[in-house]
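Visitor: here you go, sequence then predicted model.
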Amino acid sequence: MSKLPDHFLWGGAVAAHQLEGAWQEGGKGVSVADVMTAGRHGVAREITDGVIEGKYYPNHEAIDFYHHYKEDIKLFADMGFKCFRTSIAWTRIFPNGDDAEPNEEGLQFYDDLFDECLKYGIEPVVTLSFGNRI
């Protein structure tokens, strides 16, 4: 086979808490990932009771996809992506976990993200980060 079939979905996959950053922006609520410290070989990650000064929480900034998704999606298109699998942070849509109405800023972020994918012919494949409300 010299090339992949046209129906093959070449792409990449990420998780909202691993790339978005902007942990306190756009009306987002606190998730388990927001209070999980960094770890390293021999040192386990720790889930803290709130954010503790002096501890490093890697997802607070992550790769700052929240602010740079347009540039990143263009790079995906330049690589020939046909699909992009991402998750939706539940806490960006329902900040308290039991809100009667969704957070409009969170909905708008994902709407804009998916529109940007479609602009480049990239099919969004979406999952839900559901178990992350504290």
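Guide: Okay, I see it.
Visitor: going forward, measure contacts and count neighbours with C-alpha atoms only.
Guide: Noted.
Visitor: contacts only, for the nearest residue to residue 129 once chain neighbours are set aside.
Guide: Leaving aside its chain neighbours, residue 129 sits nearest to residue 89 (5.2 Å; criterion: CA to CA, 6 or more residues apart in numbering). By CA atoms under 8 Å, 6 or more residues apart in numbering, the contact set of residue 89 is 16, 17, 128, 129, 130.
Visitor: am I right that the third one is in a helix?
Guide: Meaning residue 128. No. With DSSP: H, G, I helix; E, B strand; the rest coil as the criterion, residue 128 is assigned strand and is not in a helix.
Visitor: from residue 2, how far out is it?
Guide: Separation of residue 128 from residue 2 (CA to CA, to the nearest Å) stands at 36 Å.
Visitor: dropping in the other structure now:
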Amino acid sequence: MTEFPKGFLWGGATAANQLEGGYREGGKGLSIADALPGGPDRFKIVTQPDFNWSLDEKKYTYPNHRGIDHYHRFKEDIALFAKMGFKCYRFSIAWSRIFPQGDETEPNEAGLKFYDDVIAECLKYDIEPVITISHYEMPLYLAQHYGGWKNKSLIKFYERFADVVLTRYHKQVKYWMT
């Protein structure tokens, strides 16, 4: 049986907008993923000119609102990762958990505390945290009020977000993805 080479990072990966849940907890703002309906026709729905990026929960289902409830269960999830022999866990940070609207000047401390706790839990089990700064999501407010990435103002908002998380976690996290 062949073994992985020394230093090989065996692990798993998740995206905040797919698994966290807690989409209205801890000061989190809505992201574009929070307003994306579920089901096979979701992209047809959102590309229609009259689509309203709102939370019409009676009309659409939003499976990511609960996800697997990682927001409340991350300790038991990470304990299971350790039991499986994970050496790394690649996860993303929800931009709207750190900057609820995206254009604030000060971050949401409750959102940062959540990721403080996730990172600490990983390190407790010798699991290397690997962070994706943003995984195909942005605060819904930025899409609605600025038009998303077609507005160059988003560059400074993203830089602020990235600077906050890189500064906050640079001592605990060695590996980053934009």
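Guide: Great, that's in hand. Predicted model only: the values in this text are computed from it and were never measured.
Visitor: TM-score for this pair?
Guide: After superposition, the two chains reach a TM-score (TM-score structural alignment, normalised by the length of the first structure) of 0.93; 132 aligned residues with a CA RMSD of 1.4 Å.
Visitor: buried among the contacts of residue 89 of the first structure? Need that as a selection in PyMOL.
Guide: In PyMOL syntax, the buried subset of those is picked out as below (16 or more other CA atoms under 10 Å):
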select buried, resi 16+17+129
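Visitor: and which of the contacts of residue 89 of the first structure is nearest residue 7 of the first structure?
Guide: Nearest to residue 7 of the first structure among these, counting by CA to CA, is residue 128 at 24.7 Å.
Visitor: and that closest one, what's its match in the second structure?
Guide: The alignment partner of residue 128 of the first structure in the second structure, by TM-score structural alignment, is residue 133.
Visitor: again with residue 70 of the first structure
Guide: In the second structure, residue 70 of the first structure lands on residue 75 (TM-score structural alignment).
Visitor: and what of residue 109 of the first structure?
Guide: For residue 109 of the first structure, the residue aligned by TM-score structural alignment is residue 114.
Visitor: could you measure from its match over to residue 75 of the second structure?
Guide: Distance, residue 114 of the second structure to residue 75 of the second structure, using CA to CA: 11 Å.
Visitor: for the match of residue 70 of the first structure, list the residues it contacts.
Guide: With CA under 8 Å, 6+ apart, residue 75 of the second structure has these contacts: 118, 121.
Visitor: the helix or strand that contains it against the first structure, how far on average?
Guide: Assessed by DSSP states H and E, residue 75 of the second structure sits inside helix 70-83. By mean CA distance after the TM-score superposition for the first structure, the fitted helix 70-83 of the second structure averages 0.3 Å away from its aligned residues in the first structure.
Visitor: next helix or strand past that helix?
Guide: Heading C-terminal from helix 70-83 of the second structure (DSSP H and E), you reach strand 88-92.
Visitor: compute the inter-axis angle for that following strand and helix 70-83.
Guide: Orientation of strand 88-92 of the second structure against helix 70-83 (axes from the mean of the first three to the mean of the last three CA atoms, to 10 degrees) gives an angle of 160 degrees.
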